[in-house]
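**Q** Sequence first, predicted coordinates after that:
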Amino acid sequence: MDENIERQKEEIDAISAIYQENCQCEDENFQTYNIRIADGDLIANLIVTLPPEYPSVGPPYYLLNCPWMSRKDKEELSNEIERVAESNIGESVIYQWAEKVREFLQNKGDALQKLQAEETEEEKARKQILKSIPIWTTPCPEIVSSEPFTERKSTFQGHIATVFTQDQVRQVLAKLYENRKIAQATHNIYAYRIYKEDSKSWLQDCDDDGETQAGSRLLHLLQIVNSKDVIVVVSRWFGGILLGADRFKLINNAARQVLQLGGYLEASNDTGKRKNK
């Protein structure tokens, strides 16, 4: 174990020398470090936590924090990182991981530049016209947000709105993402339930936004409290400390808090729909 500690120290010293101010210690007790990697306007944060058994037994824990990146891109990059780990058991891998992220950003930047270069004037004009056309023909449903709370450096906040159609679901999500702080959250988990009176059926779905299983758990909570015609979004800003299974409890706490604030819990035993105030 002492050998691991010494190897960790040597690796972090080397990483700090290479990345300097872009490598920051987030938590000394948990040995968590945030490495900021940039290529032009594309920025990604590689957050690593070093367990006592690293590197002799297995790799460190990691999290990719890059809100602009699509889920598909995150999965592709995560697969690359995990392949590096699998082929280097017993070795220090943080520098290789960071360089893999940098390589991914460079390739993504090159692809974007190529796409922009190929864009014709006609396409630019068409996009400008489309931007001037309003996306929504009806006002966005009222959104209620709870006060954020922080647990072990991760911050959680719930948002809720009454919705009757999938179009309103998309409208609420778009409105929330207009808020830069919410858009930059590490995860925006959501679930919704809509009761279709004409067919006597439920329209419901959820999204993890990278927080595996969190969306389905949030949807399960809505089912338990019998909420209907509602969308709940829980924003989480990761603070550098891995919370394990506790994160699901905290996400549900944020959801319950905003359900209570919006007046949905009091009505759940009756119709499951928000009270008229």
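**A** Yep, it's here. For clarity, every value in this text was computed on a predicted model and none was experimentally measured. Numbering: from 1, shown residues only.
**Q** C-alpha from now on. contacts and neighbour counts both.
**A** Fine.
**Q** Can you tell me the closest non-neighbouring residue to residue 48?
**A** residue 62 (4.4 Å; CA to CA, 6 or more residues apart in numbering).
**Q** Next: residue 266.
**A** residue 260 (7.3 Å).
**Q** what sits up against the top helix by length along the chain?
**A** Secondary structure of the chain per DSSP state H: the longest helix is helix 94-118. With CA atoms under 8 Å, 6 or more residues apart in numbering as the test, helix 94-118 has contacts from 11, 15, 35, 37-40, 42-44, 46, 48, 77, 80-81, 84.
**Q** Show the end-to-end separation of stretch 33-51, please.
**A** 12 Å (CA to CA, to the nearest Å).
**Q** follow-up on the earlier one: what about the residue nearest to residue 266, how many neighbours?
**A** 15 (other CA atoms under 10 Å).
**Q** Next: residue 21.
**A** Counted with other CA under 10 Å, residue 21 comes out at 10.
**Q** Could you do residue 130 as well?
**A** Neighbours of residue 130 using other CA under 10 Å come to 11.
**Q** Below is an additional structure, to be compared with the one above:
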Amino acid sequence: IDEIEALSSIYGEDWCVVDEDEKIYCIKINDCLDQPKWTICLQVILPPGYPTAEPPIYQLNAPWLRGQDYMELANSLEEIYVQNLGESILYLWVEKIREVLIEKAQSSDPEPDIKKTSEEVDEDDGDDFLLDYQPIQEDPIKMLNYITSESQEVDEELPSIHHGNPITDRRSTFQAHLAPVVTPRQVSR
């Protein structure tokens, strides 16, 4: 409890209590620039045995943090825990993450390539869905009847499903799944 109070006073608004009863906390860490390029959100759950017998359960959230970068940072945090067994380590973890972000900001690494998925811009310029198609020369009513006819049992090919990269925000993970469908039967399959 003393550690949590200390962290709250040190980090101010960046420190967040998610659930005090369950001992879930979150801190937003950046590279200390006037306009930060690199930011990570560290979420920790303090188990009953922390700090004497159990490490904090943690999650690192940043859209750009993947693969090798994630593994290196996770290994650094686990190494800090092992070097400081039985001691409070959250402050050390936060400062290690900040150190990594500052190094990234000072190196030649470009800004993170983050595709904004929460912003939606609706511009109707007519070019949203340009499809390469040939106009139908036959009677459109006759064609519509052919397409929607239940009596026609056509073995349609199922469309391929494209899976997006998972995005984790707070305690939720989101992943997009897209498939191009052209008939109602493909949707129901």
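**A** Sure, I can see it. Quantities reported herein were computed from a predicted structural model and do not represent experimental measurements.
**Q** Give me the TM-score for these two chains.
**A** Both chains were compared after superposition, and using TM-score structural alignment, normalised by the length of the second structure their TM-score is 0.63; 144 aligned residues with a CA RMSD of 3.4 Å.
**Q** thinking again about what came up before, neighbouring contacts of the helix or strand hosting the residue nearest to residue 266 of the first structure?
**A** Assigned by DSSP states H and E, residue 260 of the first structure belongs to helix 246-261. Contacts of helix 246-261 of the first structure with the rest of the structure, by CA under 8 Å, 6+ apart, involve 144-146, 156-160, 214, 217-218, 221, 232-234, 236, 265-266.
**Q** Please list only the buried members of those residues.
**A** 145-146, 156-160, 214, 217-218, 221, 232-234, 236, 265-266 (16 or more other CA atoms under 10 Å).
**Q** Those residues in strands, which ones?
**A** 145, 156, 157, 158, 159, 160, 232, 233, 234, 236 (DSSP state E).
**Q** tally of neighbours for residue 53 of the second structure?
**A** Residue 53 of the second structure has 11 nearby residues by other CA under 10 Å.
**Q** And residue 230 of the first structure, by the same measure?
**A** Every residue meeting other CA under 10 Å relative to residue 230 of the first structure is counted, giving 24.
**Q** Tell me how far the aligned partner of it in the second structure lies from residue 168 of the second structure.
**A** With TM-score structural alignment defining the correspondence, residue 230 of the first structure maps onto residue 161 in the second structure. Note on residue 161 of the second structure: its distance to residue 168 of the second structure, by CA to CA, is 21 Å.
**Q** Repeat that for residue 57 of the second structure.
**A** From residue 57 of the second structure to residue 168 of the second structure the distance is 16 Å (CA to CA).
**Q** So the two - more neighbours on which side?
**A** Each of residue 57 of the second structure and residue 168 has its neighbours counted (other CA under 10 Å); residue 168 has more, 15 against 12.
**Q** Let me know the helix or strand that the equivalent of the residue nearest to residue 48 of the first structure over in the second structure is in.
**A** Under the alignment by TM-score structural alignment, residue 62 of the first structure pairs with residue 58 in the second structure. Residue 58 of the second structure belongs to strand 57-61 when assigned by DSSP H and E.
**Q** Would you state the helices of the stretch 151-277 of the first structure in chain order?
**A** Along the stretch 151-277 of the first structure, counting by DSSP state H, counting those that start in this stretch, helices occupy 166-177, 180-183, 214-224, 246-261.
**Q** would you list those helices in CSV and tack on distance to residue 70 of the first structure?
**A** Shown next, in CSV, are the helices of the stretch 151-277 of the first structure (distance: least, CA to CA, whole Å):
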stretch, distance to residue 70 of the first structure
helix 166-177, 14
helix 180-183, 13
helix 214-224, 17
helix 246-261, 22
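**Q** Would you mind telling me which of these is nearest residue 30 of the first structure?
**A** helix 246-261 (16.2 Å; CA to CA).
**Q** okay, which residue is most central for the second structure?
**A** Most central in the second structure under CA atoms, centre = their mean is residue 167, positioned 2.4 Å from the mean C-alpha point.
**Q** From residue 174 of the second structure, how far out is that residue?
**A** Relative to residue 174 of the second structure, and taking CA to CA, residue 167 of the second structure is found at 5 Å.
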